[in-house]
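Undergrad: no sequence on this one, just coordinates:
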């Protein structure tokens, strides 16, 4: 960036965190005009007797301070605890046709939903209805379907274990396994890939492992924005001299330096802690090449050590006892040329070998990764390679070592654990059926991509969304929005209005639910729910604020209400379960043995950790061992022309998934706008463009995924520290560049991080 910066673009020179974070927290609270309740809520965030932050899934430390929240967690709490209300009067004043023209930011800014609402075609407005009428209409529409599999049941990771368990129970008694889930759009490649490699689809590390590691590798994630509480953990490791090696296309401030708002010395002296010891700007789509290069380096160092009479670098005892497939991996690496690795990664051999040397020297390595790895056409294979690298030196099932997928929503992992999956196994279904006397369906259900395809093709006619903003979050909004408008029934369980609510079915209903911060009172009194973080820790969450409206109901109660209406002869005692959530947990324990003594263990401060078999070197794979799985070639995505750039979608700092808190992106120097594309200055110059120019993006069809070119017009080019050949634009605005057919066919994860495009002057 330069003195000729366009409006709203100015370099940010500060660290992540620091006074900028405190100012942002104060502003977020002030903007939501609920200062007293927001501050009271924040003091209970991530505390033993408080609520779990509705933001990211980073675990809580045992040594909790009075302030266990980050800047973006505070924004999430303020957004939920807002004094603003989207009451019936709001909908009466604004027809849906008008609301459609509003920005997503302005829609959610209206505040909390307060009443059940149903769309009225004659007035083009949502009108209030009673809960009884809402349940009656939903139940009648579901019962009218010729086949239960003509309904889809989406789940957001915000839902608690109790709500998710009841939801999957209702759907399976109804007769379907159609569970499109937010996991399908982010870490499904992890949920599919890690079981192939390690036998379990979860990370193997605990937060305490970071106290014992001697190297950390961060690949394809941005903690400063997407999981800020991780910065405190990385800071502690950096301050004790642990090398932190980063591979990321963009220079992200949270991976460069961090000033802890809880450290008075850093705050008063305006100092900060350097995070990355080495920062390599890999090209978008170059992670697979980097991983193969690091493994190739590890094998070369092993051979050199043995040749000089040393012990070698590989953990041969571990490989022999615990793994299979090493020879095939070694042969693949031997046949992979360094020139191809350099070309695909955008990094030099010397850089990759330097990173590989750090890995080979360390005894205990943690590898952290995010959606920069998973959201590719071959994202599952990428996850296999991460596991391969760790297995070479026995870095699974060892203190201070392991694999750390960075999940998004605070209970996205827990939803899966308690049964929200389109591919349930027989053992689980048998236990569920025995616990409730039902007969669950056995056929595979739909994931998110398959859901949109089924609706588009007229094979599904109803959808219920337990939270989220599915239509906006999905790739290819043109195809997704058109499909959703074909539905007979759309039900949205939500806290705030969003654009998905405006994509109308023949019958559209919005059901307002309690937020994580609010008191949930049922027949036996105030209730706690539970969540599972990204390291398999399960703990209780108890809201403490007065609900935004007396009309709000909890997600478990709403699920039960729909179930009773749709299944008049249900075998489940829904009212009994809802009266006391401990009864739901008793049933979770009955169906999932790893939750033994569930109600007792959540009384412990911090909760308890579920068993992750691979953490204990128990490999639940068909071979009974961890598997080395080679990847074919080096391309994470289909090949494109030499003149093409590869675009990755990114979140701004004032954003959480599709929720946009403001139009600012502080760490990237953007204020008051989102219509920008980040480009390397050399790539701009090569196309006769410069910083601040108006540009258009046009997709380059590849391997049948893309069809006719898709375009984004009139963006402002921002010269940025991003790898050559790579560009970045904001999600979800850039989703229109991603064809519905562009996804990982193993996991169903859309390829949000690998869009081949051409960059031109606007209107050219």
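TA: Thanks, I have the structure now. Quick caveat: nothing in here was measured; it's all calculated off a predicted structure.
Undergrad: contacts and neighbour counts: CA atoms only from here.
TA: Noted.
Undergrad: Which residue ranges of the stretch 51-200 of the chain form strands?
TA: 85-86, 112-113, 117-120, 125-128, 151-155 (DSSP state E, counting those that start in this stretch).
Undergrad: neighbouring contacts of the third one?
TA: Identification of contacts with strand 117-120 by C-alpha atoms under 8 Å, 6 or more residues apart in numbering yields 88, 125, 126, 127, 128, 129, 134, 507, 508, 509, 510, 511.
Undergrad: Mind doing that once more with 6 Å?
TA: With contact meaning C-alpha atoms under 6 Å, 6 or more residues apart in numbering, strand 117-120 is reached by 125, 126, 127, 128, 129, 508, 509, 510.
Undergrad: Mind checking what helix or strand follows the helix or strand harbouring residue 22 in sequence?
TA: Here residue 22, judged by DSSP states H and E, is contained in helix 18-31. The helix or strand immediately downstream of helix 18-31 is helix 35-42, counting by DSSP H and E.
Undergrad: In addition, the following structure is provided for comparison:
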């Protein structure tokens, strides 16, 4: 069986060494992927990878220098200065990276981070990928390039079509593209044969029009990137607190006594959070980090906005770093709960009695567990668990933060609900300096859900839409991401459309996802740049180039404002400042409205009239969504406005109107026959599926991404040395193997390994998902490792 192969170096390309094999247990002939395609980034030859010592501090001057280098490589200095001076400022550009909120008082030095600058450099790069580019490259030749290379080819400059049987994309007129989509949708036997995916970078205005069009078309097939990241947070928080969003504000960090950080790496994914943690430390907050990997940014931080950040040794962030085994967070939380219940003075009895239900059942459940057994499961020392519980016992204001390290497991919803149990026990909900803080990724992923991008809308939502627009929205659940991939593979869906995003590298089970997309009759992508999913074409495929967050939106000669919602429920505007790089680009709202008009015809919504002024769209939003009353008027506040949040006030929109203590399961064991638990992670030169470069300097990795981080004791037991090349495999119904990964010794608990996504996504089974939220369990995948 071929597991490791290479091809000759051609031109300036780096040689690849990668193969992926899927083999059915029933003995069917193995499927060997097209060489190179499923290596979503080409793996440089072994001698191109350099492993160095990790830095001892994060951010600081090195981060500033790296950000400057990246943006000046992408654009001239005048353009860079213009963009950065407006980035995250009032009446400026909302960063297209993460959703961390902006402080009321903005830094004049620069209200942005290194990875925000990288996002801007990618979006606003001077280079264009136009007609000449697509004449030069066939789709097959583009598949052989890395994701990093694809992203560096420039902004898409005109609409493109891949006709059935054609090997390449070629230009198409806008009206022809809109009519092609409309005609195809109208010809489908049932609306549910179409899927409409959404990225979290989409504006409120575009997202609202998109969901309105899709529901008027007749389906709830609105999967989005939330399905793959914080869906578990939304489910767990809604069940226990009555709202699927976090309850804290940015100001709460200045009043917290203890901050818990679960499964999160802010230094890479949302670096501006480090400034909030620095302020909390100044106010004597204790910070407890619960994470399998030792992350530099959670150890020490140098704030480049301050002179001290340039000349000092930096601020220590973690008071206690708990390197827990992968997905043993419920065991730790149960241990803490048992320890707190020993002394009732540690609890907020008044809050529990007045505002919660299920407390006695929780106590009874905890009695079934041995404290020593729980601590043993975590892999932590008893001393560290006792010390951290002591800090929790002595505190009344506790903030719990988390990211995908908690949300991408089979028991992910249990993880979130157990955090809520801890906060309810302490009365740390609905008070200053305390509460829940799920830290979102994409800049408007929370806003998209607020706008109705959701495959399972509530009846209250559909009733409101019905009243506002006088039609009967579909009420049956649509497909989430995993269900949509399954439906495409089963020929139940023949049309796929993506409003932004890059589904293929983001999704699990890469080969099955690629096959699913290729089975569609028509695939449509609204994008700013070329990405991997554009190359998994349906029989016919369209790429519709759109304006980015940095571009001016001009409609009827008037500059328009788009809006977003940050991670803490504040809605504010984003004002593009650059002249669009091509006259052929259209805004996302205009593209969506044009497709709606071509599909639905002259219904009771004047789609073209809506986009003449985005105020018209916001008037519709105000009419349909609670909390957006007087939208346009309230948007005049430069700081935006806060959406209703009952949990923030200690009010719970559950059936009982009380917060709910819940009974949660410990993590399941990985299937028998697997030796290690693998989690997929991002590198520092990456945001979601966008690869900014081939380095991960905070982990000492340079020049490559096909690596596996291992505990040195595990390496010894496998007979492995640093930089050995290995194969990773598992068997969840299908045998999955990836080869060509370099071993990197790292501080990670025994029995646990980490790899980058999307490179290791072929090992994540499509059916391995979280209960209730259906999120792919990319953070707890059983694997075996073999030296090649």
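TA: Everything's here; your move. Just so you know, these numbers come straight off a predicted model, no measurement behind them.
Undergrad: Give me the TM-score for these two chains.
TA: Laid over one another, the chains give 0.95 as their TM-score (TM-score structural alignment, normalised by the length of structure 1), with 742 aligned residues with a C-alpha RMSD of 1.4 Å.
Undergrad: Where does the helix holding residue 22 of structure 1 end up in structure 2?
TA: Matched against structure 2 by TM-score structural alignment, helix 18-31 of structure 1 falls on residues 60-73.
Undergrad: helices or strands up against the lengthiest helix in structure 1?
TA: Longest helix in structure 1, counting residues (DSSP state H): helix 287-307. Here helix 287-307 of structure 1 touches helix 349-361, going by 3 or more C-alpha pairs under 6 Å, 6 or more residues apart in numbering; DSSP states H and E.
Undergrad: Give the aligned range of the helix it packs on in structure 2.
TA: Using TM-score structural alignment, helix 349-361 of structure 1 pairs with 382-394 in structure 2.
Undergrad: What are the buried residues along that stretch?
TA: Buried positions in stretch 382-394 of structure 2, judged by neighbour count with 16 or more other C-alpha atoms under 10 Å: 385, 388, 389, 392, 393.
Undergrad: Can you name the residues in contact with it?
TA: 336, 346.
Undergrad: how about 8 Å then?
TA: So stretch 382-394 of structure 2 is contacted by 258, 286, 288, 320, 322, 332, 335-336, 339-340, 346-347, 375, 398 (C-alpha under 8 Å, 6+ apart).
Undergrad: mean deviation of the helix holding residue 22 of structure 1 from structure 2?
TA: Comparison of helix 18-31 of structure 1 with structure 2 after fitting gives an average deviation of 1.1 Å (mean C-alpha distance after the TM-score superposition for structure 1).
Undergrad: Please work out which residues of structure 2 line up with stretch 429-449 of structure 1.
TA: Using TM-score structural alignment, stretch 429-449 of structure 1 pairs with 462-482 in structure 2.
Undergrad: go on, stretch 383-403 of structure 1?
TA: Aligning stretch 383-403 of structure 1 against structure 2 (TM-score structural alignment) gives residues 416-436.
Undergrad: ranges for the helices of the stretch 251-400 of structure 2?
TA: Assigned by DSSP state H, counting those that start in this stretch, the helices in the stretch 251-400 of structure 2 fall at 266-269, 273-282, 308-311, 329-341, 349-355, 359-366, 371-378, 382-393.
Undergrad: so where do the strands sit in the stretch 551-700 of structure 1?
TA: Counting by DSSP E, counting those that start in this stretch, the strands of the stretch 551-700 of structure 1 are 608-609, 626-627, 645-650, 655-656, 659-660, 676-679, 694-699.
Undergrad: Including distance to residue 381 of structure 1, could these go into CSV?
TA: Shown next, in CSV, are the strands of the stretch 551-700 of structure 1 (distance: least, C-alpha to C-alpha, whole Å):
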stretch, distance to residue 381 of structure 1
strand 608-609, 28
strand 626-627, 13
strand 645-650, 18
strand 655-656, 27
strand 659-660, 30
strand 676-679, 28
strand 694-699, 24
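Undergrad: Just want the angle from the longest strand along structure 1 to strand 694-699.
TA: Assignment by DSSP state E gives strand 711-719 as the longest strand of structure 1. Strand 711-719 of structure 1 runs at 120 degrees relative to strand 694-699, counting by axes from the mean of the first three to the mean of the last three C-alpha atoms, to 10 degrees.
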